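Visitor: Sharing a sequence plus its predicted fold:
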Amino acid sequence: MQVSQLSVRTCLTLLLTAIPGFLMSGAATAAQITIACGAVGMERQLCEEGAARWSEQTGHDVEVIATPESSTERLAMYQLLLRERHDTVDVYQIDVIWPGLLHEYLLDLSPYIPDENAFFPNLIANDTINGRLIALPWYVDTGLLYYRKDLLDQYGYDVPATWSELERIATDIQAGERPQNREFWGYVWQGSDYEGLTCNVVEWLVSHDAGNVVDEGQTVTLNNDKAVKALATAANWVGKITSPAVLGYREEDARAQFEAGNALFMRNWPYAWSLGNNPETSDVAGKIGVTVLPRGDEGQPTGALGGWHLGVTKATKNPQLAADLVRFLTSEAEQRRRAEHGYLPTRSALYEDTALTSQNAVFEPVGQALNNVALRPSSSTGRIYKYVSRYLSQETHDVLAGEKSAEAAVESISRRIVEKSLGDFSMLR
């Protein structure tokens, strides 16, 4: 590559950082990079805006590829493209639980990233497989409890600390609101048979001190009385404080009901805060509070660890450009911009920025939840995690639908995990 071919920005980057990985492909003709972004909430819009900023700085084009809203369907799409080494997508937005599944298809970003120490160490560790940094953390998520603070005040209730309190409060206020709104329910969440239900399940388990399905020692711990109680408690909500329609709800379905004024409580991710308070689109803007999810009678508050990361396929024709797009989208400036819309940063310095945190009520409850985070058992189950998650969501869905008892479900899930692993998870890494 000749110096005359390099863009001004590339020359400056080279001089200031002396990192070869930052070199652009630099041809006079603009290249086109493709990125597969999510479509929940403002994900696609913010991705397009960030990509446009990078495009303006570099002179290269970015095409944002549409992906399914369901993370389960998105993973299937990714695996097909990556296994076939398609170069139609250069940059992938991947779930926090997918590095172990996709790492062999993704580029090592270490040579391109000068400031990986600016990210939370546990997130970098999550994305480092066999010494290779195969993604950069873009934003962090955890499950939160949203509530109508105006209704709690009106009926004289405090924010519930336990699931029992939530059920009691929801039952009372639902009865009080039904004469004015026949569509009103006490609690909305994600009950469809997909990865989002798995997140709810691990929250119920950890908040009831029931373990986390498979522990770090790779022992299946699910089949216990506390786990049975956790699932049975959730099943009891359906038709009582939760509409039976919840069996088909995903994140956007729950948010739509809550923002329409049809629910007292909602379980959702941090992104829902700014959207719920947008007076142009939400009927309950300014009436919302947010806190950590309740605990069981014997457990502690928790929230499922979520979040999305950016990786580059090995099949890309423009590895340097694709890696630079990832670097730009995960930069401090971009993460600050996204945080204003409820997408929590992965750079630790931004949590010390009071100008930012004082404007975003989700920072504090996220901090509480992360003290007792509910981890999906992806690390402990290796390559069979997708099956483990499928067992959890599928059989829990049966429990919620009244088609199976909680006791039968935890026994069946545990047995299927052991059978799938052949009793030796170490073989699955």
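Guide: Nice, thanks for sending it over. Everything quoted here is computed from the prediction, not taken from an experiment. Numbering: from 1, shown residues only.

Visitor: from here on, contacts and neighbour counts on C-alpha atoms
Guide: Fine.

Visitor: now the strands for the stretch 51-200 of the chain?
Guide: For the stretch 51-200 of the chain, the strands defined by DSSP state E, counting those that start in this stretch occupy 61-65, 91-95, 128-129, 132-133, 136-142, 144-148, 185-188.

Visitor: from the chain's centre, how far out does the host helix or strand of residue 323 sit?
Guide: Assigned by DSSP states H and E, residue 323 belongs to helix 319-329. The chain centroid and the centroid of helix 319-329 are separated by 22 Å under CA atoms, centre = their mean, to the nearest Å.

Visitor: second one coming, line it up with the first:
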Amino acid sequence: MGVRTTALRATAALGVAVLLASCGSGGNEGGEQPSGALEGRGEVTFATGKDTSGNMQKLVDEWNAKHADEQVRIIELPESADAQRQQMVQNAQVKSDAYTILNLDVVWTAEFAANRWVVELPKDQFELDKFLEPAVKTAQYRDKLYAAPVFSDGGLLYYRKDLLDAAGVQPPKTWADLIAACQTVKAAQPAIGCYAGQFEKYEGLTVNFDEAVHSAGGDVVDATGKPVVNTPEAKAGLDALVAGFKDGVIPQKAITYKEEEGRRAFQAGELVFHRQWPYQWNLAGKTDGSSQVAGKFDVAPLPGIKGAGSSTLGGHNFAISAFGKNKATALDFIKFYIGEAAQRSNLLATSQAPTLASLYDDAELIKQFPYLPTLKESILSAKPRPQAVRYGDVTQAIQEAAYAALTGEKTSDVALKELQAKLEELIN
């Protein structure tokens, strides 16, 4: 309980900081960008979340071996996406040059660009037509390029193929199918949990809430960015998760799950189904004893209420801090990292989703990663999270509402009504 309380206080404090920054960004957005020129060569720092595969360091080492005078040094930030963003925002607000390259979640582009915390990148130096279009859009703000699409992401339904095959059931296409399949499996495996996603109060809950709403035919915001979350469709999506916790379809402890907690539970054989990003594929498939489900699982599209579900668009982009040193070196390193060789290396080592479209059609890669066609469709049809300059406040509001409904603190009707009012206040 103490960890959660601390996290809530940190989130609240961050919300105030972002609110103050957003209120002060109006004049800055129209003014001169600080240190905008992509000049300077020498050592650069690379602020990023935890490198669970070791391949990020491997690629940095490859760069450093060929650039003795332009070394890249990784600064590893916390595992939580919210904590990563908090440190990057704080660094930018004091105009520190501690970070040069920033590994940004795709939903942070608008906020960092509008506040002039990152510099515009030259579009003509990137072959953007070779990248997945949704990934490119996440790197842009007001039709200008402020980041480079490095990793994309789409949610997938991991499932225990061995257990479903033994029970004679097919991978589910709807939420009702999932519940029925799980009940059949549990008749022979009563101790196993049915389903989990990311339900702790952090960015992962925003993603899972968005997917539930979209998979029920609703929206959080419409095509113009106007909040439309207080609808019967959104309620149906949220209610599916609420009922899941109430009825035991989702284990109670899953309310504490982020990506890694859920991954460890799935790999330990505790779940039939798990909503997760592609990176889990390699880790769950390891045969070194770390996974109890190696060779026993597969993936399918996310299920919806009446048919196929909808993934939330995920991924990461690399941007250059407006206050960092040696921006010319940083630009060249980013070009190296989004190149085909590096993206292929990342896919092979981490099973992270590449942003180059051609890699999804590579026969050798599909042989090793048979989920690639499913993943490509997931990304191309994925729905973005609200693209707001005050995204920190927006995602906090979504998390508060969804968490209150999942834990029974509020009914879904009240939670969605209050969320609608809050989003109308935050999004202009």
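Guide: Thanks, I have it. As the structure is a computational prediction, the values presented were derived from the model and not from experiment.

Visitor: what does residue 207 of structure 2 align to in structure 1?
Guide: In structure 1, residue 207 of structure 2 lines up with residue 199, judged by TM-score structural alignment.

Visitor: Same check on residue 224 of structure 2?
Guide: Here residue 224 of structure 2 is matched to residue 217 in structure 1, going by TM-score structural alignment.

Visitor: Now for the nearest residue to its match once chain neighbours are set aside: which residues touch it?
Guide: Of all residues beyond its chain neighbours, the one nearest residue 217 of structure 1 is residue 380 (7.6 Å), with distances taken as CA to CA, 6 or more residues apart in numbering. Listed by CA atoms under 8 Å, 6 or more residues apart in numbering, the contact set of residue 380 of structure 1 reads 214-218, 425.

Visitor: which residues does the corresponding residue of structure 2 for residue 319 of structure 1 contact?
Guide: Using TM-score structural alignment, the equivalent of residue 319 of structure 1 in structure 2 is residue 327. Shown in contact with residue 327 of structure 2 (CA under 8 Å, 6+ apart): 37-41, 100, 320.

Visitor: go with 7 Å
Guide: 38-41, 320 (CA atoms under 7 Å, 6 or more residues apart in numbering).

Visitor: Need the nearest residue in space to the most centrally placed residue in structure 2, chain neighbours excluded.
Guide: For structure 2, the residue nearest the mean C-alpha position is residue 314 (4.0 Å; CA atoms, centre = their mean). Distances taken as CA to CA, 6+ apart put residue 153 closest to residue 314 of structure 2, at 4.4 Å, once the chain neighbours are dropped.

Visitor: Which parts of the stretch 301-429 of structure 1 are helices?
Guide: Ranges of helices in the stretch 301-429 of structure 1, per DSSP state H, counting those that start in this stretch, are 319-329, 332-339, 354-357, 363-370, 378-381, 385-400, 406-421.

Visitor: Out of these, the one nearest residue 40 of structure 1 is which?
Guide: Taking CA to CA, helix 332-339 is the member of those nearest to residue 40 of structure 1, at 13.9 Å.

Visitor: for the closest one, which positions count as buried?
Guide: Within helix 332-339 of structure 1, the residues scored as buried using 16 or more other CA atoms under 10 Å are 332, 334-336, 338-339.

Visitor: Out of those residues, which comes closest to residue 63 of structure 1?
Guide: Taking the buried residues of helix 332-339 of structure 1 together and measuring to residue 63 of structure 1 by CA to CA, the closest member is residue 334, at 18.1 Å.

Visitor: Counterpart of the closest one over in structure 2?
Guide: For residue 334 of structure 1, the residue aligned by TM-score structural alignment is residue 342.

Visitor: Please apply the same query to residue 366 of structure 1.
Guide: Checking TM-score structural alignment: residue 366 of structure 1 goes with residue 375.

Visitor: List the contacts of its match.
Guide: residue 154.

Visitor: Quick check: it vs residue 44 of structure 2, distance?
Guide: Going from residue 375 of structure 2 to residue 44 of structure 2 by CA to CA, to the nearest Å gives 33 Å.

Visitor: now swap in residue 272 of structure 2 and tell me
Guide: As judged by CA to CA, residue 272 of structure 2 and residue 44 of structure 2 stand 44 Å apart.

Visitor: Residue 353 of structure 2 too?
Guide: Taking CA to CA, one finds residue 353 of structure 2 at 26 Å from residue 44 of structure 2.
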